[in-house]
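[1] What would the 3D arrangement of this be:
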Amino acid sequence: MITIYHNNRCSKSRCALELLKNSGKPYTIINYLDDVPTRDELKNLLKLLKLKPIELIRTNEALWKESYKHLNLSDAKLITLMTKNPKLIERPIVINGNQAVIGRPTEKVLDIL
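    Below is the predicted model:
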């Protein structure tokens, strides 16, 4: 089953969802701003994405720039920060089995379909 961590207010996320719809394959939508990933879920996402926590942070987000950019946060603290502020999580994230991508650009999603 394919899963998309989705934010409907994000154009890239909407494009990735449209790509999934057009694929004809079954998928699940997780509106991660409402259904916030747990620490363990984030750790699993990071493992699938092969990323460090800082690489999953939206560093251009105003909240990051204003409140956290100047801090030297550990990986554990970055994961906690994302659970408390899911707006900081890069999007969209699409998972298919043991593969995952951040759909920026949207075409990256095709790599795992």
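[2] Only C-alpha atoms from now on, for both contacts and neighbour counts.
    Will do.
[3] Run the chain-centre distance for stretch 101-113.
    On the basis of C-alpha atoms, centre = their mean, to the nearest Å, stretch 101-113 sits 12 Å off its chain's mean C-alpha point.
[4] Just the buried residues of that stretch, please?
    Of the residues in stretch 101-113, 101-104, 106, 109, 113 count as buried by neighbour count, 16 or more other C-alpha atoms under 10 Å.
[5] who are the neighbours in contact with the residue in the chain sticking out farthest from the centre?
    The centre of the chain is farthest from one residue, residue 70, which by C-alpha atoms, centre = their mean lies 22.6 Å away. Listed by C-alpha atoms under 8 Å, 6 or more residues apart in numbering, residue 70 has no contact partners.
[6] ok, it to residue 63 distance?
    Using C-alpha to C-alpha, to the nearest Å, residue 70 is found at 12 Å from residue 63.
[7] next up, for comparison:
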Amino acid sequence: MIKIYHNNRCSKSRCGLELLENSGKDYEIVKYLEDVPTKTELKNIIKLLGIKPIELVRKNEAVWKTEFKNKDLTDDLIIEAMVNNPKLIERPIVINGNKAVIGRPTEKILEII
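    Predicted coordinates for the structure are as follows:
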């Protein structure tokens, strides 16, 4: 089943969810700010996306700028930062089986559904 890591306050995330709704396919919504992914789950998502952890970070978030920017962080420390501050996680993330995309632009979701 398709899974979307969603934040309803984000317009891009809402667009991604609308695309899934219109697709007619079954999907599951993970409100990741409430149901925060574990370190293991985030590592798996990053692996499916085929990116480095830093590429999943929202670098314009205030907490990133005040707590982490310009620090020499390992991949594990970056993942821990996202687990402890889930609003740092880029969104929406859509997973379908062993494929995943960050839905920016929204049309990227079409590549895996």
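[8] Give me the TM-score for these two chains.
    The TM-score (TM-score structural alignment, normalised by the length of structure 1) is 0.98; 113 aligned residues with a C-alpha RMSD of 0.6 Å.
[9] and the longest helix anywhere in structure 2, what other elements does it pack with?
    In structure 2, taking DSSP state H as the definition, the longest helix is helix 11-23. For helix 11-23 of structure 2, the packing partners by 3 or more C-alpha pairs under 8 Å, 6 or more residues apart in numbering; DSSP states H and E come out as strand 2-6.
[10] helix, strand or coil for residue 42 of structure 2?
    helix (DSSP: H, G, I helix; E, B strand; the rest coil).
[11] Run a quick check on it versus residue 79, I expect a contact.
    Yes: counting by C-alpha atoms under 8 Å, residue 79 is a contact partner of residue 42 of structure 2 at 7.0 Å.
[12] Comparing these two, which shows the higher neighbour count?
    Comparing residue 42 of structure 2 with residue 79 by other C-alpha atoms under 10 Å, the one with more neighbours is residue 79, at 26 against 19.
[13] That one is in what secondary structure piece?
    Residue 79 of structure 2 belongs to helix 75-84 when assigned by DSSP states H and E.
[14] Average separation of the helix or strand just after that helix from the aligned part of structure 1, please.
    Later in the chain than helix 75-84 of structure 2, the nearest helix or strand by DSSP H and E is strand 93-96. Strand 93-96 of structure 2, aligned to structure 1 and superposed, deviates on average by 0.3 Å (mean C-alpha distance after the TM-score superposition for structure 1).
[15] What lies in contact with strand 93-96 of structure 2?
    Taking C-alpha under 8 Å, 6+ apart as the rule, strand 93-96 of structure 2 contacts 1-6, 100-103, 109, 112-113.
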